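1. pasting the sequence and the predicted model now:
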Amino acid sequence: MMSEDGRLMSGEPIIRAMEVLHDRANGLGGGFAAYGIYPHKKEFYALHIMYDDIRAKEATDVLLDERFEIDSEETIPTRKTPGIGKSPLLWRYFVTPKADRCTTDTCEEDFVIDAVMHINEKVEGAFIFSSGKNMGAFKAVGFPEDVGRFYRLDEYEAYTWIGHGRFPTNTPGWWGGAHPFTILDWALVHNGEISSYGINKRYLEMFGYKCTMLTDTEVGAYAFDLLLRKHKLPVEIA
């Protein structure tokens, strides 16, 4: 759902639109991405992180403090919602790379990606599932309309919304494995199977990407970042 003139729209219509597709999913993954939701923090990277426990958060906080200036941090607001079980700890940070670490926008973006990949690979029980500016992903195990209400997306406004209901068949249904998959400002949802996942994963890892979300679609988000942002291919070729 996109406003071509950049008008901000509540998340309620996209929740209701996904509810129509209830039977296309099976309750093992739903999610949304929203662009334009943090206008008061639009200069900062918004890190949405899920933690299995407080120890994972403490370990991640150390790594974030080493790399970033943290403008603010808070729990991601949620509400009790039927159909959504026990959640991980859900946290968001608004950060910018420390001044001595980066000198250009390209360096900044690569620096953020390196930090995301390092934490997702090395910190047990921590997953950064959104890392863009003035946008955010929200996902969980559940039907998408329940996920939207759990995250209180009716209280957000955005100029572009993406929604997804998952029906996993050959990969696990877990909070980090729900769609969308994101890196920086890219957000991707996908239905079907990417049978070339293995070779895509190995190719991307040559460029420093780490595939840790246990699903084939993750490679798509990283491939678009590589082909469009780093290799600067036209979008049609990518």
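-> Sure thing, it's come through. Residues are numbered from 1 along each chain as shown.
2. going forward, measure contacts between C-alpha atoms and count neighbours the same way
-> Noted.
3. tell me the buried residues in stretch 24-37?
-> For stretch 24-37, burial by neighbour count (16 or more other C-alpha atoms under 10 Å) applies to 25-37.
4. could you dump the residues you listed to CSV with distance to residue 163?
-> Below are these laid out as CSV (distance: C-alpha to C-alpha, whole Å):
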residue, distance to residue 163
25, 12
26, 15
27, 14
28, 14
29, 11
30, 8
31, 6
32, 4
33, 7
34, 9
35, 12
36, 15
37, 15
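5. which two among these are spaced furthest apart?
-> 26 and 36 (29.4 Å; C-alpha to C-alpha).
6. measure the residue lying farthest from the centre of the chain to residue 63 for me?
-> What lies farthest from the middle of the chain is residue 100; by C-alpha atoms, centre = their mean that is 26.8 Å. Computed with C-alpha to C-alpha, to the nearest Å, the distance linking residue 100 and residue 63 is 16 Å.
7. alongside the first one, take a look at this:
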Amino acid sequence: MIDLGPDPIIPDDEAAEGGCGVIGFACEIPVAGKHLFTSLEQMRNRGNGKGGGVALVGLDPEQFGVTREILDNDYLYTVAYLDPAVRSEVEESFIHATFEVDHVHEMPQLHEWQTRLPELDVEPPEVVCYFVRPRVAAIEEFQAKSGLSATDFDGNEGMLDEIVFHATHALNVEFYAGERGSQAFVLSHGVNMLILKIVGYAEDVIRYYRLEHMTAHVWIG
């Protein structure tokens, strides 16, 4: 059994349960986020506005400032900073300690969101995308502590995935589900994929993070 560290703290007050509306499509050509608006807005009566998000797969490397090689081989490790003041600590203690960072992309924000998105009650978090690869030292530490190697997984890629999972769990417990409260958390990690979520609706995510012209081959909202 692999030790995942401390368990998260579950708050006593639970949000009211709501319905869920989902749209998804996959296309051979890249599709911009603005094309989801009509369908998403028609589904507002299916949700309660407490949590809306989008997932993108098959991204455009130029829109993130990376090469095709980096996009296809690095993990896109996306962190939401509810408290931007902890960013340097997160990067020092978790990101750079575990990963080689090839590129950092800060998601743009709609700064006049209070007037342009008046239905949002909570300001969405700052989001930073890190294009990363597990460090050799982190791989060796994982193997030493767990007694596992690539042969115990589906090859080396499976072992690297496990290391990333461990890093995400540790970061989330420390900065989101632990005694420190909600300061930062990992939105998604994976290759050539991105997930964004806010307290609001999915179309608000697209507008707030300026995804109207961002393209992907697969969208879920």
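-> Looks like it arrived, so ask away. Since the structure is predicted, the reported quantities are computational estimates derived from the model, not experimental observations.
8. re earlier: between the buried residues of stretch 24-37 of the first structure, which sits nearest residue 222 of the first structure?
-> residue 33 (16.0 Å).
9. residue 190 of the second structure -> the first structure?
-> Per TM-score structural alignment, the equivalent position to residue 190 of the second structure in the first structure is residue 132.
10. ditto for residue 34 of the second structure
-> Using TM-score structural alignment, residue 34 of the second structure pairs with residue 12 in the first structure.
11. out of everything not next to it in sequence, what's closest to its match?
-> Spatially, and ignoring its direct neighbours in sequence, residue 12 of the first structure is nearest to residue 154 (4.6 Å; C-alpha to C-alpha, 6 or more residues apart in numbering).
12. so the one you found sits in a helix?
-> Yes. Counting by DSSP: H, G, I helix; E, B strand; the rest coil, residue 154 of the first structure is part of a helix.
13. now do the same contact list for it.
-> 10, 11, 12, 148 (C-alpha atoms under 8 Å, 6 or more residues apart in numbering).
14. what's the helix or strand for the residue farthest from the centre of the first structure?
-> Residue 100 of the first structure belongs to no helix or strand when assigned by DSSP states H and E.
15. flag every buried residue along stretch 76-94 of the first structure.
-> Result for stretch 76-94 of the first structure [16+ other C-alpha under 10 Å]: buried residues 76, 84, 88, 89, 90, 91, 92, 93, 94.
16. check stretch 204-215 of the second structure too.
-> For stretch 204-215 of the second structure, by 16+ other C-alpha under 10 Å, it's 204, 205, 206, 207, 208, 209, 210, 211, 212, 214, 215.
17. state the span of the first structure onto which that stretch is aligned.
-> Aligned using TM-score structural alignment, stretch 204-215 of the second structure spans residues 146-157 in the first structure.
18. and the end-to-end length of the matching stretch?
-> The first-to-last residue distance of stretch 146-157 of the first structure comes to 18 Å (C-alpha to C-alpha).
19. swap in stretch 209-216 of the second structure?
-> 15 Å.
20. ok now it, how far from the chain's centre?
-> Centroid separation between stretch 209-216 of the second structure and its chain, computed with C-alpha atoms, centre = their mean, to the nearest Å, is 15 Å.
21. state which helix of the second structure is the longest.
-> helix 155-175 (DSSP state H).
22. just checking, what packs against it?
-> Counting contacts by 3 or more C-alpha pairs under 8 Å, 6 or more residues apart in numbering; DSSP states H and E, helix 155-175 of the second structure packs against strand 126-134, helix 136-146, strand 184-190.
23. okay if I get these as TSV plus distance to residue 219 of the second structure?
-> Formatted as TSV, those follow (distance: least, C-alpha to C-alpha, whole Å):
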stretch	distance to residue 219 of the second structure
strand 126-134	18
helix 136-146	33
strand 184-190	15
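24. strands of the second structure, start to end?
-> 24-32, 52-59, 75-81, 99-106, 126-134, 184-190, 193-198, 215-220 (DSSP state E).
25. only the buried residues of the first one, if you could.
-> If I follow you right, that is strand 24-32 of the second structure. 30, 31.
26. now it against strand 52-59, angle please.
-> Angle of strand 24-32 of the second structure versus strand 52-59, following axes from the mean of the first three to the mean of the last three C-alpha atoms, to 10 degrees, is 70 degrees.
27. go on, the fifth one?
-> Going by the same axes, to 10 degrees, strand 126-134 of the second structure is angled at 40 degrees with respect to strand 52-59.
28. any idea how far the spatially most central residue of the first structure is from residue 19 of the first structure?
-> Residue closest to the mean C-alpha point of the first structure, counted by C-alpha atoms, centre = their mean, is residue 130 at 3.1 Å. According to C-alpha to C-alpha, residue 130 of the first structure stands 23 Å off from residue 19 of the first structure.
29. how about residue 138 of the first structure?
-> 16 Å.
30. then residue 4 of the first structure?
-> Going from residue 4 of the first structure to residue 19 of the first structure by C-alpha to C-alpha gives 24 Å.
31. residue 219 of the first structure contacts residue 203, correct?
-> No. In this structure residue 219 of the first structure lies outside contact range of residue 203 using C-alpha atoms under 8 Å: 9.6 Å.
32. out of those two, which sits in the more crowded spot?
-> Neighbour comparison, residue 219 of the first structure and residue 203: the larger count goes to residue 219, with 28 against 14 (by other C-alpha atoms under 10 Å).
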